[in-house]
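Trainee: model this:
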Amino acid sequence: MSTLLKNATIIDASSPYHQQKKDILISDGKIEKIEDSIQQKKNYTVVNVDNLHVSCGWFDTSVSLGEPGFEERETIKNGLQVAAKSGFTTIAVNSNTNPIIDSKSDVEFLINKAQNSAVKLYPIAALTINSEGVDMAELYDMQQSGAVAFGDYNKPIENDNLMKVALLYAQNFDGLVLSFPKNNKIAGEGIANEGINSTKLGLKGIPALAEHIQIARDIFLLEYTGGKLHIPTISSAKSVELIKDAKKKGLKVTCSVAAHHLVLTDNELHGFDSNFKTNPPLRTKDDIKVLQKGVKSGVIDIITSDHNPIDIEHKKVEFSEAKDGVIGLETVFGALNSVLDLEDFINCITTKPKEIFGIENYSIKEGNIADVTLFDPNSDVTFTKEHILSTSKNSPFINKKLKGNVYGIFANNQLILK
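Mentor: All right, here's what the predicted structure looks like:
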């Protein structure tokens, strides 16, 4: 099987063809030729679309799929199709399931369910048993079975000593520990960013301080223990400063930001639409400016969708009762393409996250495995419910203008187009 990508602008800083328009011939899952023009043959599958751009395959480090336990939200099979048609060749799946992914057999279940898919699935196993924050799970066994990191999804580790021990223990096998940035005692029963809007709307506030205190604690612990720490989905300006200072000290700390925190503010809450209820909450315009600068400067390592499907019974209810979470795979590119440089975006969704999570990144060169994303950065679209591929429809970008269009992927010797 051969696939020919015609007139593709290559966006890959590690490739000798970076920023060049080329034809790319893929045969048996590998890049056979990259030339100015390659003659079409009858047995070729040809992709010849408007303004085709090609980059290394995108990697989303925070995806929830529901299965096992919440299949009504999203199954693994459908979630992998959504990821592929949204441009992702690789996803890391959270232990946001029932049962929680906290054992060797749970990790193997996820991996086996994704066998033969175009999209590679890597489990992020729970750090603690049942994500209860009490007893550490069998991290080494889960890593041996294929887990790439360990963290309790959207749940902070409140026990300081437990986090200390986890950072120490994980060093024995070069494990990556995730710590969700939230102090529950400070956050209390808050459901929105503490500020002008939460006061106007009568919503209980979560101060950004809840995020800062947890990050500061984790940085102090990391300085004491050593090891590797990843802080997922930061949302405030001060958090960027804290992580920047920690990196200057030489600590092995990395962080991610969710796409919605780079473009949406708590002004969206005035309609009490629960699709804007997130964890961490949407913050302010000033926070967004600093977060975007953090991406451009390299302080923020990773951009993620933080894709978290929630069924209508738990989302289309009173704002205070609705579950946190939004779907985001379909909208990451379109939402950020107008506010970030294309190369900054690509770097934070390919090279850097793969390096942090220990996953190989295949540069676009002759002889390499073909693992690429196909897209057009220039088209405009108003995102509607009809564009949603996920089973759940809890998107904060419905009826918003997005820039760019994803055509699909070529990965694992499979071409998947929208």
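
Trainee: going forward, measure contacts and count neighbours with C-alpha atoms only.
Mentor: Noted.

Trainee: can you map out the strands along the stretch 151-300 of the chain?
Mentor: With DSSP state E, counting those that start in this stretch, the ranges of strands along the stretch 151-300 of the chain come out as 176-178, 192-193, 205-206, 228-231, 253-258.

Trainee: got the contact list for the residue nearest the centre of the chain?
Mentor: Centre of the chain computed as the mean C-alpha position; nearest residue by C-alpha atoms, centre = their mean is T304, 2.5 Å away. Going by C-alpha atoms under 8 Å, 6 or more residues apart in numbering, T304 touches 60-62, 233, 256-259, 332, 349.

Trainee: at 10 Å instead, please
Mentor: Taking C-alpha atoms under 10 Å, 6 or more residues apart in numbering as the contact definition, T304 lies against 59-63, 91, 232-233, 256-260, 328-329, 332, 348-349, 353.

Trainee: For the strands of the stretch 151-300 of the chain, give me a markdown table that also has mean neighbour count and distance to T265.
Mentor: As requested, the strands of the stretch 151-300 of the chain are arranged in a markdown table below (neighbours: other C-alpha atoms under 10 Å; distance: least, C-alpha to C-alpha, whole Å):
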| stretch | mean neighbour count | distance to T265 |
| --- | --- | --- |
| strand 176-178 | 26 | 25 |
| strand 192-193 | 27 | 9 |
| strand 205-206 | 22 | 14 |
| strand 228-231 | 22 | 21 |
| strand 253-258 | 23 | 13 |
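
Trainee: One more, please, to line up against the first structure:
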Amino acid sequence: MNILIKSAKIFDKSNKDLHLKTKDILVQNGVITKISDAVTPTEDAVIVSKKNLCISIGWLDTSVSFGEPGFEERETIKNGLKTAVKGGFTDIILNTNTNPIPYTSATLAFIKDKAKEEVTNLHPLGALTVNSEAIDLAELYDMKNAGAVGFSDYKKPTSNSNLLKIALQYAQNFDGLIYSFPLDCKIAGKGIVNEGDVSTSLGLKGIPALAEELQVARDLFILEYTGGKLHIPTISTAGSVKLIREAKKKGLDVSCSVALYNLLYSDEKLTEFDTTYKVLPPLRTKEDITALIEGVKNGTIDFVTTDHNPLDIEQKKVEFDNAAYGTIGLESSFGILNTIFDTETTIEILTKGRERYGLQTPKIKEGNTACFTLFDNDTLHYINKQTSKSRAKNCMFFEEKLKGQVFGVLNKYVAEIL
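Mentor: Below you'll find the predicted structure:
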């Protein structure tokens, strides 16, 4: 397929010659063959021309859950990846909350096979421990060879400090990335929301910031002792930002992410007991939001993720105490980020960090394989239950005003223009 993208404003800070310039881009059989002010289309070329068309390299989300295998009623891999396309993502990192949990190379092979020939690339995580039970390390080396880009027990903290120490030491033999979810379960107790004025007024048991920060501090001490590569997913407090900033100054090889919802909403959203806003980590305070946004801007926080987690209506339409944690957000991510940050910063957030997972960063350059996201950075719009591609509808961002809209993606030999 030959595709001619007409008059697209390019967002690519790594290329000063193209950044914020408007160009025509010709893609032939998946390869960028011409970038110029004006390109004459070939007879068989599909022309993509839209008002306020912008383009960048394809976007990455580092924390995505679907369901398959085991929970296909929530979301299948095939439909989940189509939802990712609608959100503008050419690459996603898939979490380990499936059944069976992927702690062997065989399960990873099944997942990767299901994602073949889809527009969006799926990069699976492998479980850190057998059945994510935090007792015995899983087959990390075999899973690395089978395509695992990191090792995570999704939303389950590694309470055994020695196990984390051994994992960090062992994974250095093959440059493995070890995850540690930041939650001290003993401190968190039976808490389900942020501990503070809101939880007290609502009569809900709280999770103090200490439960996160104590675990982060422990993990960083262990990393300093062992060396290795550590990723701390979805931090949510100002204290965690400070701890990780100090660790990076020391030269520790640590990265971290923040969930999209922790940049937008505070725990004040909980006053109606709407289970859509029940997430883990919980919505925190406005002061935490300010610190997290600043952490993204100054590079302390490496990734902003949707933490996309489809759930059945039965898991959400229950009493708040009994509801499951999680929201979807792939389709809303760009529009939300583009309201919090300027477009250049938003695109930088969405495109950076592939190297952390051993993935190659695409380039907008003649002769390179095409990997683009096409978007409009200005139009205001909304997503609701009717327009969402996801099977699950547990989305806290429905009816939120989104600034900017995705037109589609082009990845290798496959394009999907919405």
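
Trainee: Send over the TM-score of the superposed chains.
Mentor: Overlay of the two chains. TM-score (TM-score structural alignment, normalised by the length of structure 1): 0.98; 417 aligned residues with a C-alpha RMSD of 0.9 Å.

Trainee: Sort out for me which of the contacts of T304 of structure 1 are in helices.
Mentor: When the contacts of T304 of structure 1 are checked against helices (DSSP state H), the matches are 332, 353.

Trainee: Drop anything exposed from the contacts of T304 of structure 1.
Mentor: Among the contacts of T304 of structure 1, the ones that count as buried by 16 or more other C-alpha atoms under 10 Å are 59-63, 91, 232-233, 256-260, 328-329, 332, 348-349, 353.

Trainee: For S390 of structure 1, find the nearest of the strands of the stretch 151-300 of structure 1.
Mentor: S390 of structure 1 lies closest to strand 253-258 among these, at 17.9 Å (C-alpha to C-alpha).

Trainee: hang on, the earlier thing: tell me the spacing between the residue nearest to the centre of structure 1 and S117 of structure 1.
Mentor: When distances are taken as C-alpha to C-alpha, to the nearest Å, T304 of structure 1 and S117 of structure 1 turn out to be 21 Å apart.

Trainee: now I111 of structure 1
Mentor: 10 Å.

Trainee: before we move on, what about Y140 of structure 1?
Mentor: In this view, Y140 of structure 1 and S117 of structure 1 are 26 Å apart by C-alpha to C-alpha.

Trainee: same question, I34 of structure 1
Mentor: If you measure I34 of structure 1 against S117 of structure 1 using C-alpha to C-alpha, the figure is 26 Å.

Trainee: Which one's more surrounded, the two?
Mentor: Here I34 of structure 1 and S117 are compared on neighbour count by other C-alpha atoms under 10 Å; more neighbours surround I34, at 21 against 17.

Trainee: Nearest residue to that one in space, please, no chain neighbours.
Mentor: For I34 of structure 1, the nearest residue in space outside its immediate sequence neighbours is I24; the separation is 4.7 Å by C-alpha to C-alpha, 6 or more residues apart in numbering.

Trainee: In this structure that neighbour contacts K6, no?
Mentor: Yes. In this structure, I24 of structure 1 sits in contact with K6. The criterion is C-alpha atoms under 10 Å, and the distance is 6.7 Å.

Trainee: who has more neighbours, these two?
Mentor: Shown here are I24 of structure 1 and K6; by other C-alpha under 10 Å, I24 has more neighbours (28 against 25).

Trainee: Translate that one into the numbering of structure 2.
Mentor: By TM-score structural alignment, I24 of structure 1 lines up with I25 in structure 2.

Trainee: what helix or strand does its match sit in?
Mentor: When secondary structure is defined by DSSP states H and E, I25 of structure 2 falls within strand 22-28.

Trainee: mean per-residue distance, that strand to structure 1?
Mentor: Its aligned residues in structure 1 lie a mean 0.5 Å from strand 22-28 of structure 2 after superposition (mean C-alpha distance after the TM-score superposition for structure 1).

Trainee: The following helix or strand past that strand vs structure 1 - mean distance after superposition?
Mentor: Along the chain past strand 22-28 of structure 2, the next helix or strand (assigned with DSSP H and E) turns out to be strand 31-36. Once the two are superposed, strand 31-36 of structure 2 sits an average of 0.7 Å from its aligned residues in structure 1 (mean C-alpha distance after the TM-score superposition for structure 1).

Trainee: okay, and the common contacts of I24 and K6 of structure 1?
Mentor: Here I24 of structure 1 and K6 share the contacting residues 35-38, 47, scored by C-alpha under 10 Å, 6+ apart.

Trainee: Most neighbours among those, which one is it?
Mentor: Neighbours here mean other C-alpha under 10 Å. Within the shared contacts of I24 and K6 of structure 1, the largest count is held by V47, at 19 neighbours.

Trainee: List the residues that contact Y224 of structure 1.
Mentor: The neighbourhood of Y224 of structure 1, defined by C-alpha under 10 Å, 6+ apart, consists of 164, 167-168, 218.

Trainee: For those residues, which two are the farthest from each other?
Mentor: Using C-alpha to C-alpha, the two most remote members of these are L168 and D218, lying 12.7 Å apart.

Trainee: who's more crowded, these two?
Mentor: Counting neighbours by other C-alpha under 10 Å for L168 of structure 1 and for D218 shows that D218 has the greater number, 24 against 18.
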